[in-house]
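**Student:** sequence first, then the predicted structure:
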Amino acid sequence: MTAFPPALFQNLMESLTQWDSLTPLFLAFCGILAVAWYAWICFTKPSSKPPPGPRGLPLFGNLLSIDPELHSYFASLSQTYGPIFSLRLGSKTAVVVSSPSIARQVLKDHDVTFANRDVPVAGRLATYGGKDIVWTPYGPEWRMLRKVCVLKMLSNTTLDSVYELRRREIRKTVGYLYSRVGSPVDIGEQMFLTILNVITNMMWGGTLEGDERAAVGSEFREVVAHMTALLGKPNLSDFFSGLAWFDLQGVEKQMRLLARRFDQIFEKMIELRLRKNNESGSGESKDFLQFLLKLKDEEDSKTPLTMTHIKALLMDMVVGGSDTSSNTIEFAMAHIINEPKVMRRVQEELDSVVGRQNMVEESHIHKLPYLFAVMKESLRLHPALPLLVPHCPSESTTVGGYTIPKGSRVFINVWAIHRDPTIWVNPLKFDPTRFLDSKWDFSGNDFEYFPFGSGRRICAGIAMAERTFLYSVATLMHSFDWKIPESQELDMSEKFGIVLKKKVPLVAIPTTRLSNTALYE
């Protein structure tokens, strides 16, 4: 969940229509590359067997024929070319895997070889040169960051310690929805704002107070929206490395400006936290920033945690945690509202465990097996990262009988695997009961179901994702009944992006379920 892979090809055709301003230098460069392409085709004999795939054009390869809905487009190509195929995207080779057996070879059998990333320009600039847990190359530095995230920052013990910060924001959302009873509410937008507030409160909830916290949260919402849009924009510099210097689409320039705004916020928070620590003589406030600063001072390993690492990890939390969780919640709420039997069973379970005279607490969520099954089924149909974060082999490797070249970009189409009719009964049906008493979990050990990835690069924020989803959806369903406005139909179609989104936002009307109105205050 904390990972945020750029959807580099979304709206590619739209971007390609804007090339009227290309300079003569670029056109000459294209001519040289085209000649080199033909020379390579005519005078070289590959000694390895590449995966099959559609023929491409000189220079551009398959770029001009790609559908922006990559997850479904790749799934359709696999019907023609098989469970592993390749595409040429400019100067890059892309390999797509869409079967459990080959995914196992990539993510388990050859895990170390495929544990690196091909870092896009926008991703590198957004994360202080790729110093975060998503883009850092596999090695001592990455292992240190992974340890900080999984064993310390995002461990169950640490998450328990900042529960009150999450609880406060969820209760604020309940109060807001109570004020909107009987009126349509954009659930996805509201949950994005809620989760962004939850995340920023966990990061530095003890640093800011009152209006100051609200002002910073408002600025974050604006910057995150611009940054996620830019990360989803196809960038010529990623397809043709020789063009990176020119920054023809201005992606680098725009991302530098956004990253600078983030950095200024982080610098301000760090300065305030250090000042408060000096004034109080202690650092007992419970938030991630305080925790990371303390860890930095205590660290004495050969690979120390630096201030740049801290800011990059905070960036991961903000950008990687907000969209993924809010979109998963929106899909789940849409399915629940669309299936009266599911809604009734979710609410009956909540009434049994929580009761109508209480509000949901996080201590309840692990007593809600049916709601947990709803989460698993939502992630089966709509994995937050449908192609995971692309992997990049450190050396040429044979997978599925084909050679995957060093430096290629490898996509695991978990979206297609989760909808494979040879694996799942009625795969397009939303049926949470398939996960009751089932073998499937989020460990990444079963390659028929692995929404958070697998291997060394499995998502570091699974524990936080579980809590965020279950606590949020449980509260929404326990406190309110929901219905779609009259004369409107619920559209479940998807839109490929940085993370998988609903193409049509979920708008629903809440009505109160609890007789004691004081619970909504």
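**Tutor:** Arrived safely, thanks for sending. Numbers count the residues shown, from 1 in each chain.
**Student:** from here on, contacts and neighbour counts on C-alpha atoms
**Tutor:** OK.
**Student:** would you mind measuring from the nearest residue to Arg180 once chain neighbours are set aside to Thr328?
**Tutor:** Excluding the flanking residues, the one nearest Arg180 by C-alpha to C-alpha, 6 or more residues apart in numbering is Pro510, at 7.4 Å. Between Pro510 and Thr328 the computed distance is 19 Å (C-alpha to C-alpha, to the nearest Å).
**Student:** the structure to be compared is supplied as follows:
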Amino acid sequence: MSYTPTFLFLLPLSFWHLFLVMFFGFMVIKIIRHFLIANTNKAKLPPGPKPWPIVGNLPEMLANKPATRWIHKVMEELNTEIACIRLGNVHVIPVTCPIIALEFIRKHDAAFASRPISMSTNIISKGFLTTAVTPFGEQWKKMKKILVNELFSPHKHQWLANKRNEEADNLMFYVYNKCKIADDDDGLVNVRIVARHYCCNLMRKLVFNIRYFEEGRNDGGPGFEEVEYVDAIFTLLRYVFAFCVSDYMPLLRGLDIDGHEKKVKDAMSIVNKYNDPIIERRIEKWKDGSKTSAADAEDLLDILISLKDANNKPLLTSEEIKAQTLELVLGGVDNPSYAAEFAIAEMINQPDLLLRATEELDNVVGKERLLQESDIPNLNYVKACAREAFRLHPITIFNPPHVAMDNIKVGNYMIPKGSHVLLSKQGLGRNPKIWNEPYKFKPERHLKNDGSMVVLAEPDLKFISFSTGRRGCPGIVLGTTMTVMLLGRLLHGFHWSGPPNVSTIDLLKYSNGDRYLGGPLVAIAKPRLAVELYHP
């Protein structure tokens, strides 16, 4: 029961009017002040084009394909190194400044450690059972731990060295057979085919302990099965994080407006046709006792199958194994093959660079043996050429998206929860504020004055070779080894020159403005070592 002193009722009515006016006036002032302070402290979104209701800037994206080029054009017009482009209800935040990029990946790494849910990644990862494309959560933590501790440890890297050597030797054998001068082709070699199949052969050897699904070819090259498989792998890579309308407008899922879903599913059916029987037969071997312990493991697939949980039960399901083995192959093939193709193309255009690289290889390796992995630390110029290829000609325009798991202030801008942050490989690597003559291929820019060892990783995000941070690439050592061995073996083993009647290779011409050279690099190759070195 409330109690009110009786003398208050004796106060004149005008007092109550004055009291109420003062009280509500005080509250109004307090509320206004609160919002003024909040608005003063509240950061704005990064600059960007004005979005339409509901659909955001999707109409502009669809009218200005490829989306990657349109996004960079928007940023240039706004004169900004960070932007906000709303696609459907998603804020897409492209970044071309390394300082801002580091703030995302280093200072706020935990807040941007997730990945978006998309049509392509859902299909490729069999419902997000893998590592690279899986959103942050327990499944990602589980699979990331396996990759770091079980698959990409220094011990496992050394354990698989013989398989890598076999493929490096087969590379030399295959190119030697392709470049032997014939009347009809003058020793022309399709560098893209060579590089892609070397990388896919190597990853199949590491994962499945095979080079060929069937017989292969006597010249060391791929058979029909390998060609079909590699084409499907690179189709998946093309669409894995492509700009797809239904990813931003979920109501449109299933309509396949872009045509992406059919292409992804068709490619997956081809990959599964080859991968699944191998995996299922291998799982059966572990079940029937043909393989029983770690000593029986021959490759990464055996390791994945043999892992046990706390109750001595298989740690991974067959679907997890199938999804993760595919992701391993996908993660290992594009960066090295693309860097080698572009580096050789650039060096053909600048023969003095080609001469300097081969002189380094001759000094370090000599001409009486082939380049080995143990030589890599001493090949600073070759590694500088690879770094420059990563900088100037990235395999994708954007790094895989990072998703904001909370509202975060970055670079004086508010990044809303759920935003997709896209670090621009092209924008970072060609940023004129960071790089002198950004469009010129200059490997020497990566050499250090003190002569210290050149590495392919770039932790300061002045360009992106391998992802960093929580979502960083766990296979940097493998990726570096593959890249340098591929490029180094091709440069050490062969003289390279442009095709007949071509004075300069056009390196800024893309097939779709998004990724890949407009056509594969086809060049003349001639052996420069003793014949016996080309035969494994």
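**Tutor:** Great, that's in hand. What you are looking at is a predicted structure, and each value in this text was computed from that prediction instead of being measured.
**Student:** returning to what we had before: how about the residue nearest to Arg180 of structure 1, what's its partner in structure 2?
**Tutor:** Superposed on structure 2 with TM-score structural alignment, Pro510 of structure 1 falls opposite Ala525.
**Student:** tell me the secondary structure for its match?
**Tutor:** Assigned with DSSP: H, G, I helix; E, B strand; the rest coil, Ala525 of structure 2 falls in the strand class.
**Student:** what's the neighbour count on it?
**Tutor:** Neighbourhood size, Ala525 of structure 2 [other C-alpha atoms under 10 Å]: 27.
**Student:** again, but for Ser472 of structure 1
**Tutor:** Neighbours of Ser472 of structure 1 using other C-alpha under 10 Å come to 28.
**Student:** got a list of what the residue mapped onto it from structure 2 touches?
**Tutor:** With TM-score structural alignment as the criterion, the equivalent of Ser472 of structure 1 in structure 2 is Leu486. Going by C-alpha atoms under 8 Å, 6 or more residues apart in numbering, Leu486 of structure 2 touches Ala168, Ala195, Tyr198, Pro336, Ser337, Ala340.
**Student:** so who does the equivalent of the fourth one over in structure 1 touch?
**Tutor:** Going back to what we said before, that points to Pro336 of structure 2. Using TM-score structural alignment, the partner of Pro336 of structure 2 in structure 1 is Ser325. The neighbours of Ser325 of structure 1, taking C-alpha under 8 Å, 6+ apart as the test, are Met1, Phe192, Ile195, Ala384, Ala465, Thr468, Phe469.
**Student:** quick one: name whatever helix or strand follows the helix or strand harbouring Ser325 of structure 1.
**Tutor:** Using DSSP states H and E, Ser325 of structure 1 falls within helix 321-338. Sequence order places helix 340-353 as the next helix or strand after helix 321-338 of structure 1, per DSSP H and E.
**Student:** okay, and that next one goes to which residues in structure 2?
**Tutor:** Helix 340-353 of structure 1 covers residues 351-364 of structure 2 once aligned (TM-score structural alignment).
**Student:** tell me the average deviation of that stretch from structure 1 after fitting.
**Tutor:** For stretch 351-364 of structure 2, the mean deviation from structure 1 after alignment is 1.1 Å (mean C-alpha distance after the TM-score superposition for structure 1).
**Student:** which one in structure 1 is aligned with Ser118 of structure 2?
**Tutor:** Under the alignment (TM-score structural alignment), Ser118 of structure 2 pairs with Pro120 in structure 1.
**Student:** once you drop chain neighbours, what's closest to that match?
**Tutor:** Of all residues not flanking Pro120 of structure 1 in the chain, Asp238 sits nearest, at 5.9 Å (C-alpha to C-alpha, 6+ apart).
**Student:** quick check: the aligned partner of the one you found in structure 2 vs Val240 of structure 2, distance?
**Tutor:** Matched by TM-score structural alignment, Asp238 of structure 1 corresponds to Asp247 in structure 2. Separation of Asp247 of structure 2 from Val240 of structure 2 (C-alpha to C-alpha): 12 Å.
**Student:** ok, Ile181 of structure 2 next?
**Tutor:** 39 Å.
**Student:** more neighbours, the two?
**Tutor:** Using other C-alpha under 10 Å, the more surrounded residue of Ile181 of structure 2 and Val240 is Val240, with 21 against 16.
**Student:** ok, now how distant is that one from Tyr274 of structure 2?
**Tutor:** Per C-alpha to C-alpha, Val240 of structure 2 is found 20 Å from Tyr274 of structure 2.
**Student:** before we move on, what about Asn209 of structure 2?
**Tutor:** According to C-alpha to C-alpha, Asn209 of structure 2 stands 14 Å off from Tyr274 of structure 2.
**Student:** again with Ala38 of structure 2
**Tutor:** For Ala38 of structure 2, the distance to Tyr274 of structure 2 - C-alpha to C-alpha - is 58 Å.
**Student:** now Gln158 of structure 2
**Tutor:** 27 Å.
**Student:** Leu354 of structure 2 now?
**Tutor:** 39 Å.
**Student:** quick one: which of the two has more around it?
**Tutor:** Leu354 (22 against 15).
**Student:** what's near enough to touch the more buried one?
**Tutor:** So Leu354 of structure 2 contacts Ile344, Met347, Ile348, Leu491 (C-alpha under 8 Å, 6+ apart).
**Student:** follow-up on the earlier one: element containing the match of Asp238 of structure 1?
**Tutor:** Going by DSSP H and E, Asp247 of structure 2 is part of helix 245-248.
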